[in-house]
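Novice: Quick one, what's the 3D model for this:
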Amino acid sequence: MIKSLGYAAKHSFSRMKPLEFERAEAGPDEVQIDVLYCGVCHSDIHQVENDWSNTVYPCMPGHEVVGRVVAVGNGVTRHAVGDLVGVGCMIDSCRACEPCHEGDEHHCEGHNSWLATYNGPMKPAAMTDDGVNTYGADNTYGGYSNSLVVNEDFVLKIPSNIPIEAAAPILCAGVTTFSPLRHWGVKSGDKVGIVGLGGLGHMAVKLAVAMGADVTVFTTDKDKIEPAKALGASEVVIEGDKDAFRKLELSFDFILSTIPEKHKVDPFITLLKRNATYCACGALDQIPGYNNQELIMHRRSLAGSLIGSIKETQDVLDFCAEHHVAPDVQVIDIQDINDAYKKVKNEDVRFRYVIDMASLKREMEDA
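Specialist: Now for the predicted structure:
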């Protein structure tokens, strides 16, 4: 067993604190990773606070992980000791269902859905119809720790020209926005709307601009107008500006919402062209009622998108390397994680916190 240390919450109302635990050593098809950096995702906060009613405690978040391979099983062929690698939202899936066979592991239809990097399977055994736990464990501990052990098929290669600390958010915020942009065929010349300008939203802007799209950002925060333009947006619209919305009716090829909470979609439906799509990738809450007539009259679509596949995650890493795209990050020590959570909730970060896990190693040395 590998003696490990991380930061975890023991209850929905508790602060993140150090937690000693053990990981099993790398099996034949697994790699052991020394964690160097880990991004702070808004979903980490949702999970810690049990906003989705599926959290298993202790909860040790972290699914934007960049590190160095320090050991490999005797069957590993894709990675070697010394490789710089990444781990995103998943560390396994059932491998047997139709989505898994088609390369959509993030839509796994096995008993427990895919195995999350932290907080166990997407559906813990107690929440399944038959109580079956495919993976043999009700909980997993994520990247707010000094080490990870992951099956090699779910480990990504980090291109050498992406700054190590900036690579971390690409593994969630990057693929979560890249996947719908590519799935709905965003291309050069398309008019694309991005709703929200946080960790996901700012990556969506950068990726859509790199794809050649004309990007408009929708935000409730006037302080984000200049940052949005600096990221490449050609226009910024303040939500609630009825005149601005009226002028944009029937003009968008695609709108992507990155807001992590429930919000009204009605104002955006009328902005879509005929056959165009509004896609939500940030919120897991119920969508408030909308006017279905507006969908029917112009054959518009409402859609959703969940993270992305392993292939898409590698694709977005390679795309970012090719187009020199990287998230804007603020590096913090693990000891500052509770304060960081407060600032994320208050939208006081530009645009993604990334934990330097060397701070955890110093804590281990001082213990």
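Novice: Could you use CA atoms for every contact and neighbour count after this?
Specialist: Will do.
Novice: Tell me which residues of the one helix or strand Gln314 maps to come out buried.
Specialist: Here Gln314 sits within helix 310-323, counting by DSSP states H and E. Across helix 310-323, burial judged by 16 or more other C-alpha atoms under 10 Å covers Ile310, Glu312, Thr313, Gln314, Asp315, Val316, Leu317, Asp318, Phe319, Cys320, Ala321.
Novice: From Ile91, how far out is the first one?
Specialist: The one in question is Ile310. In this view, Ile310 and Ile91 are 10 Å apart by C-alpha to C-alpha, to the nearest Å.
Novice: The last one now?
Specialist: Taking C-alpha to C-alpha as the criterion, Ala321 is separated from Ile91 by 23 Å.
Novice: Give me the neighbour count for Ser43.
Specialist: Burial measure for Ser43: 18 neighbouring residues, criterion other C-alpha atoms under 10 Å.
Novice: A helix includes it, no?
Specialist: Yes - membership of Ser43 in a helix is supported by DSSP: H, G, I helix; E, B strand; the rest coil.
Novice: structure for this one too, so we can compare:
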Amino acid sequence: MRLPADIADVDAAPLLCAGLTTFNALRNSGARAGEVVAILGIGGLGHLGVQFARKMGFVTVAVALGQDTAPLARELGAHHYIDAATQNVAEALQALGGARVILATAPSGKAMTAAIGGLGLNGKMIMVGWSEQPVEVPIPQFVMRRNSIQGWPSGIASESQEALAFSVLAGVKPMIEEYPLSKAAEAYERAMAGKARFRVVLRPDQ
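Specialist: Okay, here's the model as predicted:
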């Protein structure tokens, strides 16, 4: 694949992983512009998911823990913010008409289970966050609302190029922390500790 001329290498790197995953999941979700799409978790995947959802024309709902994240969610393009620490996520989504899609980026089966009741008619939860915890499915709801669950891994080279092209066109940009290659170990530790906001990118030493 070819990198667009007007994108920095350090920005392209996360877009070829977290960006490709969320971009592909959303554009293949079946949701149409104007429908409610919720992004569960505002981290390395989620902060890009919110941007893509807004740029694709969805009514974008960000779901995360704490009111401290609300300003960031709105800065990224969210129309609505749900604080999972103080609100019932499923009820809040139903108050918005029910989600056509919930893009689950948070690495928590428990959080996914708590949100799944927010799916509307023909709603779908797409799981991209990795969790060893199981997700509990309310069978009556899934039958009556025709709900579904899907996983989405990533994409292929041509889709990577499309993700980058869309990002440049729509102004989607990752939030990154840059480290020189000589500090790779330090960068790795920060990423593994969950302290990075939101992706650590290594660059050559100056």
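Novice: Quick TM-score on the pair, please.
Specialist: The TM-score (TM-score structural alignment, normalised by the length of the second structure) is 0.89; 204 aligned residues with a C-alpha RMSD of 2.0 Å.
Novice: before we move on, back to that, let me have the buried residues of helix 310-323 of the first structure in TSV, adding distance to Lys247 of the first structure as columns.
Specialist: Output for these, formatted as TSV (distance: C-alpha to C-alpha, whole Å):
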residue	distance to Lys247 of the first structure
Ile310	40
Glu312	35
Thr313	36
Gln314	39
Asp315	36
Val316	33
Leu317	36
Asp318	37
Phe319	33
Cys320	33
Ala321	37
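Novice: What residues in the second structure pair up with stretch 178-193 of the first structure?
Specialist: Aligning stretch 178-193 of the first structure against the second structure (TM-score structural alignment) gives residues 23-38.
Novice: what comes into contact with the matching stretch?
Specialist: Applying C-alpha atoms under 8 Å, 6 or more residues apart in numbering, the contact partners of stretch 23-38 of the second structure are 49, 52-53, 56-63, 96-103, 124, 126, 152, 154-155, 159, 163.
Novice: Filter those down to the buried ones.
Specialist: The buried subset of those (16+ other C-alpha under 10 Å) comprises 49, 52-53, 56, 58-63, 98-103, 124, 126, 152, 154-155, 159, 163.
Novice: what stretch of the second structure does the strand or helix carrying Leu148 of the first structure fall on?
Specialist: Here Leu148 of the first structure is covered by strand 147-151, with elements defined by DSSP H and E. Counting by TM-score structural alignment, strand 147-151 of the first structure pairs with no residue of the second structure.
Novice: Now do that strand: which elements does it pack against?
Specialist: Applying 3 or more C-alpha pairs under 8 Å, 6 or more residues apart in numbering; DSSP states H and E, we find strand 147-151 of the first structure packed against strand 30-39, strand 90-92.
Novice: So for Asn292 of the first structure, which of the ones you listed sits nearest?
Specialist: Closest of these to Asn292 of the first structure is strand 90-92, at 34.9 Å (criterion: C-alpha to C-alpha).
Novice: in the second structure, what residues pair with the helix or strand just after the closest one?
Specialist: Under the assignment DSSP H and E, the closest C-terminal helix or strand after strand 90-92 of the first structure is helix 98-101. Aligned by TM-score structural alignment, helix 98-101 of the first structure falls on no residue of the second structure.
Novice: what comes up buried for helix 98-101 of the first structure?
Specialist: Buried residues in helix 98-101 of the first structure, defined by neighbour count with 16+ other C-alpha under 10 Å: Pro99, Cys100.
Novice: which bit of the second structure covers the helix or strand following that helix?
Specialist: Using DSSP H and E, the helix or strand that follows helix 98-101 of the first structure in sequence is strand 115-116. Counting by TM-score structural alignment, strand 115-116 of the first structure falls onto no part of the second structure.
Novice: Give the other helices and strands that strand 115-116 of the first structure contacts.
Specialist: So strand 115-116 of the first structure, by 3+ C-alpha pairs under 8 Å, 6+ apart, packs with strand 90-92.
Novice: Following element in sequence after the longest strand along the second structure, please.
Specialist: Secondary structure of the second structure per DSSP state E: the longest strand is strand 119-127. Under the assignment DSSP H and E, the closest C-terminal helix or strand after strand 119-127 of the second structure is helix 139-144.
Novice: residues in the second structure matched by the helix holding Gln314 of the first structure, start to end?
Specialist: With TM-score structural alignment as the criterion, helix 310-323 of the first structure aligns to 157-170.
Novice: residue ranges of the strands in the second structure, please?
Specialist: Under DSSP E, the second structure gives strands at 36-40, 59-64, 80-83, 99-104, 119-127, 148-151, 176-180, 199-203.
Novice: Select, out of those strands, the one closest to Ala13 of the second structure.
Specialist: Closest among the strands of the second structure, using C-alpha to C-alpha: strand 199-203, at 7.3 Å.
Novice: same for that closest one, what does it pack against?
Specialist: helix 9-14, strand 176-180, helix 184-192.
Novice: Which positions within the longest one qualify as buried?
Specialist: If you call a residue buried by 16+ other C-alpha under 10 Å, then helix 184-192 of the second structure has these buried ones: Ala187, Ala191.
Novice: and that helix, how far from the first structure on average?
Specialist: Once fitted to the first structure, helix 184-192 of the second structure is off its aligned match by 3.3 Å on average (mean C-alpha distance after the TM-score superposition for the first structure).
Novice: Taking their axis directions, that helix and strand 199-203 sit at what angle?
Specialist: For helix 184-192 of the second structure against strand 199-203, the angle by axes from the mean of the first three to the mean of the last three C-alpha atoms, to 10 degrees is 170 degrees.
Novice: chain center to helix 184-192 of the second structure: distance?
Specialist: Distance, stretch centre to chain centre, for helix 184-192 of the second structure: 22 Å (C-alpha atoms, centre = their mean, to the nearest Å).
Novice: Please pull up the equivalent of Lys224 of the first structure in the second structure.
Specialist: Per TM-score structural alignment, Lys224 of the first structure is aligned with Thr69.
Novice: Kindly report the same for Lys206 of the first structure.
Specialist: Correspondence of Lys206 of the first structure to the second structure, assessed by TM-score structural alignment: Gln51.
Novice: Do I have it right that that match meets Arg74?
Specialist: No - applying C-alpha atoms under 8 Å as the test, Gln51 of the second structure and Arg74 come out as separate, 9.9 Å apart.
Novice: of the two, who's got more company?
Specialist: Taking neighbours as other C-alpha under 10 Å, Gln51 of the second structure and Arg74 compare with Gln51 leading, 27 against 17.
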